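> pasting the structure only:
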């Protein structure tokens, strides 16, 4: 039976990848169902993430679709088993579904690369800085809404501190570092917090200074979540109304990967970045 709750981002992505494999094999959903001994509605349910599918079923489907990329097949098989509950499910009744999907994406990523022109990345924010930012929301959050958003944001940061630590690279424009959310004391503490995190082996912070000769892209913040194989990478964009858009087409992945590389070429190296942030913190 279909799950009682909407499929997660991970379930939807698994279904979408299986659909891509079917289309690459030039099979219609009806023809695929006949070969697999399923109903056409079951194929549709699997491809939309509404029906859970086992790892062995994924391998059978991939074989039927003549997929020879075993690394991809095994990565897809690892995504099965229905919707695994994570800490983010505690917030499902309080936050937009896009934020729930974002936490799940970060949890399962093998690495993250983020670029922000005007804000400190959420995974690097102190609670005081995050609270000051959330208070600027339009329309304003009610007190309990703000606290839910704040605790969710801090909880997301656990991916940087788990065993091994998620490999995390943040490209931050100087403008974001100079925004004094909460005042100078909060900003100084925020800068020192970034310095501390940048000393971790899994965290790389690089600043794009005002003196850079270029700033590729439109200035829109985005996250690039690296999957177990390149085909399972995902780009996440913020929207003006506070939602999330997830992109996974080959074209978008290539475009944003190139954009990140170009932005890195304009950024200070990690050592120069730490010296830059230290100097800025002393001015506050």
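Thanks, I have the structure now. From a predicted model like this one, the values you see are computed outputs, not experimental measurements.

> only C-alpha atoms from now on, for both contacts and neighbour counts.
Noted.

> now the helices for the stretch 1-150 of the chain?
When assigned using DSSP state H, counting those that start in this stretch, the helices of the stretch 1-150 of the chain occupy the ranges 9-24, 29-36, 40-47, 55-64, 70-77, 97-108, 127-134, 143-156.

> what of the stretch 151-284 of the chain?
Along the stretch 151-284 of the chain, the segments classed as helices by DSSP H, counting those that start in this stretch run 174-178, 184-198, 250-265, 270-282.

> wait, which of those helices is closest to residue 111?
Residue 111 lies closest to helix 250-265 among the helices of the stretch 151-284 of the chain, at 13.1 Å (CA to CA).

> so what secondary structure elements neighbour the closest one?
For helix 250-265, the packing partners by 3 or more CA pairs under 8 Å, 6 or more residues apart in numbering; DSSP states H and E come out as strand 234-238.

> what is the strand it packs on packed up against?
Using 3+ CA pairs under 8 Å, 6+ apart, strand 234-238 is in contact with strand 222-226, strand 244-247, helix 250-265.

> for comparison:
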């Protein structure tokens, strides 16, 4: 039995529980349908024990799930049991950071909206180093180095030769103008944004001060698109750490929020012009 299931294993269990509850079945009733004890259903839903693709399809049949795309996506979640690169950090970094890397690795596409910092996947090493140095809770040099190397490794999904992850960043002008690490570091960071936005799978858009207040302006939001909408995930930076949302009502809320954010953002071409202007002002 697993003592520390990953975020992906937990999510699979959560989705199976949602299907069971939609079917109006208790864990005991579900176990009777499959000829297993109630605690096996409960442990599966808690991610404590693994489940095969065949068992997922059997559960979906008994739960009368009429969404074949969702059933297939859930079945696919059972097949990749390789240990990801992030596992080497399991005893070194908070578990939510590992779950974030796992989420990014499997995401169909990603969208980030930030107001005070350049998104982590687009940060240069120098910029990220300064961000970690300014953490509210002071980090030791070894802790900073671990977090820095972890962040850089997360960025690998944008550099894959085959199927790099589509990525959209919506960055407020305040984050672009903030001199994190001084003028030189900021200039290199802005140039890096331009270089990354040249890639076909990366879209960079800015929101200017002229827009004023807009929906979602008070927080950084990260939206990971799954193989089907029901498996999307929202990640928020919270005062107590990294938080994840996957309830359908929350997903609908943040999809709508991103639509409204996109409506006030500059086009990619206008954003590049703004970034060039900011570089020349430094």
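Structure received. Remember, it's a predicted structure, so these values are computed and weren't measured experimentally.

> report the contact partners of residue 6 of the first structure.
Listed by CA atoms under 8 Å, 6 or more residues apart in numbering, the contact set of residue 6 of the first structure reads residue 50.

> so what corresponds to it in the second structure?
Structural correspondence for residue 6 of the first structure with respect to the second structure (TM-score structural alignment): residue 4.

> residue 135 of the first structure contacts residue 147, correct?
No: taking contacts as CA atoms under 8 Å, residue 135 of the first structure lies outside contact range of residue 147: 10.4 Å.

> what about stretch 173-184 of the first structure, distance to the chain center?
Stretch 173-184 of the first structure has its C-alpha centroid displaced from the chain centroid by 23 Å (CA atoms, centre = their mean, to the nearest Å).

> with stretch 247-263 of the first structure instead?
14 Å.

> buried ones in that stretch?
247, 248, 253, 256, 257, 259, 260, 263 (16 or more other CA atoms under 10 Å).

> need the counterpart of the second one in the second structure.
Which is residue 248 of the first structure. Match for residue 248 of the first structure (TM-score structural alignment): residue 246.

> what's the closest non-adjacent residue to that match?
Leaving aside its chain neighbours, residue 246 of the second structure sits nearest to residue 233 (5.1 Å; criterion: CA to CA, 6 or more residues apart in numbering).

> what's the one you found in contact with, if anything?
Counting by CA under 8 Å, 6+ apart, residue 233 of the second structure has contacts 223, 224, 225, 226, 244, 245, 246, 251.

> got the helices of the stretch 1-150 of the first structure as JSON lines, with distance to residue 87 of the first structure and mean neighbour count columns?
Formatted as JSON lines, the helices of the stretch 1-150 of the first structure follow (distance: least, CA to CA, whole Å; neighbours: other CA atoms under 10 Å):
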{"stretch": "helix 9-24", "distance to residue 87 of the first structure": "15", "mean neighbour count": "19"}
{"stretch": "helix 29-36", "distance to residue 87 of the first structure": "35", "mean neighbour count": "16"}
{"stretch": "helix 40-47", "distance to residue 87 of the first structure": "25", "mean neighbour count": "18"}
{"stretch": "helix 55-64", "distance to residue 87 of the first structure": "24", "mean neighbour count": "17"}
{"stretch": "helix 70-77", "distance to residue 87 of the first structure": "23", "mean neighbour count": "17"}
{"stretch": "helix 97-108", "distance to residue 87 of the first structure": "9", "mean neighbour count": "20"}
{"stretch": "helix 127-134", "distance to residue 87 of the first structure": "19", "mean neighbour count": "18"}
{"stretch": "helix 143-156", "distance to residue 87 of the first structure": "8", "mean neighbour count": "15"}
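
> can I get the ones you listed in a markdown table with distance to residue 181 of the first structure?
A markdown table is the format used below for the helices of the stretch 1-150 of the first structure (distance: least, CA to CA, whole Å):
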| stretch | distance to residue 181 of the first structure |
| --- | --- |
| helix 9-24 | 32 |
| helix 29-36 | 52 |
| helix 40-47 | 44 |
| helix 55-64 | 47 |
| helix 70-77 | 41 |
| helix 97-108 | 22 |
| helix 127-134 | 6 |
| helix 143-156 | 15 |
